[in-house]
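Novice: heads up, no residue letters with this:
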């Protein structure tokens, strides 16, 4: 039974932090050339549709977690298997994102530090947050969110004050036509990060009062889309599409160019701290979704959470190392293979099937 509670503002903030998460660090692909920013706009529109799909699925059993609802919709046996699949999915995404940010720290401020050490430190923070619960995690997000927005705004402000962007780099628009934009939007842009909102089906039952989850979520998706579009336009204007494709961490390498009168410069550490905050919340939300899914699916009592979190944390570190110690391969798999063969089935196909089954059940047994 759900006892912890979060409010609508906290839901909005967590949606925004999750959406910005690794998308800010890795950036959207620049394969669509000068018009890559159009990919984000189209992906945002698709993200709104996906979020509405998820809230509609939740409306059939609003008081149940996703792992509970699938058993109500498809029956105990098939539902149990689907629940295990989603638990594994949330855990896998947590490991992928942990790999993203562990490599980020290795490449920047912790050069020479073993990946296992960096991932272990991250996992310790995430584990503590999961042990304390979604209510504490939501309150922490509420406290840190203003700082993320202020620092993020200042970073972009300094880039423009220093005169780094050259908007001629955005011309001509549609230089490669619509095909690369459409190809990049689906499946990559739609599923990462917008399709990852499916994780909130594990948190909707914690909402207190009469929060309109559809309206709050759509506002979060639109706001994150605006921020990501501004970021993408800035990167393109500073570097151009061909150079941006070669950058490991486009946003960080853009802001590192700022030098205003030899006074405001070397903001890299502050940028990295901001990115770490974003990464922490994304990892924590997926990890905690897996934890509460295991609690209810395998009937693990709340009193055993310390052992569950500890064991899952150790496994998370091991899986992270296995899939991300080769960073080039890690990025290739994350951007070229996972969207089509992991995200699309679990973010789009299966939810649509579940809604169809739930609709038929409701018609037969209103």
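Specialist: The structure has been received and is ready for your questions. For clarity, every value in this text was computed on a predicted model and none was experimentally measured. Residues are numbered from 1 along each chain as shown.

Novice: switch to C-alpha atoms for all contacts and neighbour counts from now on
Specialist: Noted.

Novice: any buried residues in stretch 252-262, and which?
Specialist: By neighbour count on 16 or more other Cα atoms under 10 Å, the buried set for stretch 252-262 is 252, 254, 255, 256, 257, 258, 259.

Novice: same deal with stretch 239-250?
Specialist: For stretch 239-250, by 16+ other Cα under 10 Å, it's 239, 240, 241, 244, 245, 248, 249, 250.

Novice: stretch 103-110 too?
Specialist: 103, 104, 105.

Novice: and the helix or strand containing residue 312, what does it pack against?
Specialist: In the assignment (DSSP states H and E), residue 312 maps to helix 305-324. Helix 305-324 makes packing contacts with helix 76-107, helix 115-132, helix 268-297 when contacts are defined by 3 or more Cα pairs under 8 Å, 6 or more residues apart in numbering; DSSP states H and E.

Novice: so residue 241 touches residue 34, yeah?
Specialist: Yes - here residue 241 reaches residue 34: they are 5.6 Å apart, a contact under Cα atoms under 8 Å.

Novice: which neighbours do those two have in common?
Specialist: residue 169 (Cα atoms under 8 Å, 6 or more residues apart in numbering).

Novice: now do stretch 328-348: everything it contacts.
Specialist: So stretch 328-348 is contacted by 50, 86, 96, 187, 188, 191, 192, 195, 196, 198, 323, 324 (Cα under 8 Å, 6+ apart).

Novice: quick check: end-to-end length of it?
Specialist: 27 Å (Cα to Cα, to the nearest Å).

Novice: got the buried residues for it?
Specialist: Buried-residue list, stretch 328-348, by 16+ other Cα under 10 Å: 330, 331, 334, 335, 338, 339, 343, 344, 346, 347, 348.

Novice: which among these gets closest to residue 213?
Specialist: residue 347 (18.2 Å; Cα to Cα).

Novice: roughly how far does that closest one sit from residue 339?
Specialist: From residue 347 to residue 339 the distance is 10 Å (Cα to Cα).

Novice: so of the buried residues of stretch 239-250, which ones are in helices?
Specialist: Counted as lying in helices by DSSP state H, out of these, are 239, 241, 244, 250.

Novice: adding another structure so you can compare the two:
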């Protein structure tokens, strides 16, 4: 079996954590202090990721969905473990809805939503059908493109004369409360807490002893990159940053050098398409692998088409518009009632139980 290299693991983790955060911006409710919220979230994320890796080391050779039966037994552990593939499928549906709304409101306003969503779902299914190797190569290919686009964007924005340092001031004008509301629970769950899905792939790495170092490095760098994106947006828009649904897309529309280099919004769409594709493929592959392992199926390929169809259905029906999709389903339902229990509470309980069982032995 082909295993994931250290570089491929770094690429997958880094791009996965950027995900859709890179286009929607981070912590808009904190206004010009959003970048502080991202920095704090990134620092706290280091401890969250270390918790996940501690669980991996306590359960050597086992994936995320195998941890629970191993520690809680089959009758309790399997039902709990099944919650994760279901969450992964729902997350793919959310990303499909993100793509549907972003593409239809920016570059293809007259294209039927089902066509946009369906095409994206087909691409996801095609990549997942290729297995872990395809996902690893996809991350390997996307990483340098995203980094190159990022540095080009910084250079072009600097040359356009739209960055104003005074827009960052005053710092913490409204105190710490808006910042902490951004940090918990949404700041540390989105992207950082979601890293738990990669525990489905950690046993497939060539050098398991490097997982901790690589994952922490990717976490710090992705957090730094999102922080820098927030800073760039605030330098341009000031406190108005919080009023934009797609701040990166709007930011790129302001680039103008010599009336020659202009209208680079397509960069923003490419950012989202590449990072969202990898994130959704990782989620989908983790979902089908998880179901396969929990049901003792011989292979997971037979699950790809049904799983993709379910995610497509969810993506098309979970919300009527972008406002309901983000504010109602994400902040009011998904984060407190799905992500916090599955990404924090259950892993914390599992860590305590595993530690006590090992202590007893």
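Specialist: Received the coordinates, thanks. Everything numeric here is computed off the predicted structure, so don't read it as measured data.

Novice: TM-score for the pair, please.
Specialist: Aligned and superposed, the two chains score 0.97 in TM-score terms (TM-score structural alignment, normalised by the length of structure 2); 360 aligned residues with a Cα RMSD of 1.3 Å.

Novice: most neighbours per residue, which of the helices and strands packed on helix 305-324 of structure 1?
Specialist: helix 268-297 (a mean of 22; mean count of other Cα atoms under 10 Å).

Novice: that one vs structure 2, average offset?
Specialist: Helix 268-297 of structure 1, aligned to structure 2 and superposed, deviates on average by 1.1 Å (mean Cα distance after the TM-score superposition for structure 1).

Novice: against residue 314 of structure 1, how distant is residue 121 of structure 1?
Specialist: 11 Å.

Novice: how many neighbours does residue 164 of structure 2 have?
Specialist: Residue 164 of structure 2 has 14 neighbours, counted by other Cα atoms under 10 Å.

Novice: Provide a list of residues in contact with it.
Specialist: For residue 164 of structure 2, counting by Cα under 8 Å, 6+ apart, the contacting residues are 235, 236.

Novice: which position in structure 1 pairs with it?
Specialist: The alignment partner of residue 164 of structure 2 in structure 1, by TM-score structural alignment, is residue 166.

Novice: give me the stretch of structure 2 that stretch 51-58 of structure 1 matches.
Specialist: Counting by TM-score structural alignment, stretch 51-58 of structure 1 sits on residues 49-56 of structure 2.

Novice: my bad, should have said stretch 256-264 of structure 1
Specialist: Against structure 2, stretch 256-264 of structure 1 falls on residues 253-261 (TM-score structural alignment).

Novice: now do the matching stretch: distance from first to last residue.
Specialist: 11 Å.

Novice: how far off centre is it?
Specialist: Remark: stretch 253-261 of structure 2 is offset 31 Å from the chain centroid, using Cα atoms, centre = their mean, to the nearest Å.

Novice: likewise stretch 248-267 of structure 2?
Specialist: 26 Å.

Novice: in structure 1, what residue corresponds to residue 110 of structure 2?
Specialist: By TM-score structural alignment, residue 110 of structure 2 lines up with residue 112.

Novice: state whether that match is indeed within a helix.
Specialist: No - counting by DSSP: H, G, I helix; E, B strand; the rest coil, residue 112 of structure 1 is not part of a helix but coil.

Novice: residues contacting residue 1 of structure 2?
Specialist: With Cα under 8 Å, 6+ apart, residue 1 of structure 2 has no contacts at all.

Novice: that older thread, the match of residue 110 of structure 2 and residue 191 of structure 1, how far apart?
Specialist: 33 Å.

Novice: who's more crowded, the two?
Specialist: Shown here are residue 112 of structure 1 and residue 191; by other Cα under 10 Å, residue 191 has more neighbours (25 against 9).

Novice: residue 196 of structure 1: how many residues sit nearby?
Specialist: 23.

Novice: apart from its neighbours in sequence, what residue is nearest it?
Specialist: Nearest non-adjacent residue to residue 196 of structure 1, counting by Cα to Cα, 6 or more residues apart in numbering: residue 347, 7.2 Å away.

Novice: which position in structure 2 aligns with that neighbour?
Specialist: Residue 347 of structure 1 maps onto residue 343 in structure 2, by TM-score structural alignment.

Novice: that older thread, in TSV: the contacts of stretch 328-348 of structure 1, plus distance to residue 127 of structure 1.
Specialist: Shown next, in TSV, are the contacts of stretch 328-348 of structure 1 (distance: Cα to Cα, whole Å):
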residue	distance to residue 127 of structure 1
50	29
86	19
96	16
187	31
188	29
191	26
192	24
195	24
196	20
198	21
323	20
324	20
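
Novice: close enough to count as contact, residue 23 of structure 1 and residue 194?
Specialist: No - contact criterion Cα under 8 Å: residue 23 of structure 1 and residue 194 do not qualify, at 9.8 Å.

Novice: higher neighbour count, the two?
Specialist: Set residue 23 of structure 1 next to residue 194 and count neighbours by other Cα under 10 Å: residue 194 wins out with 29 against 18.

Novice: what residues are up against the corresponding residue of structure 2 for that one?
Specialist: Aligned counterpart of residue 194 of structure 1 in structure 2: residue 192 (TM-score structural alignment). Applying Cα under 8 Å, 6+ apart to residue 192 of structure 2 gives the contacts 17, 42, 45, 48, 49, 219.

Novice: quick one: which helix or strand includes the residue nearest to the last one when sequence neighbours are not counted?
Specialist: Spelled out, it's residue 219 of structure 2. Nearest non-adjacent residue to residue 219 of structure 2, counting by Cα to Cα, 6+ apart: residue 14, 6.7 Å away. Residue 14 of structure 2 is part of helix 6-18 when elements are defined by DSSP H and E.
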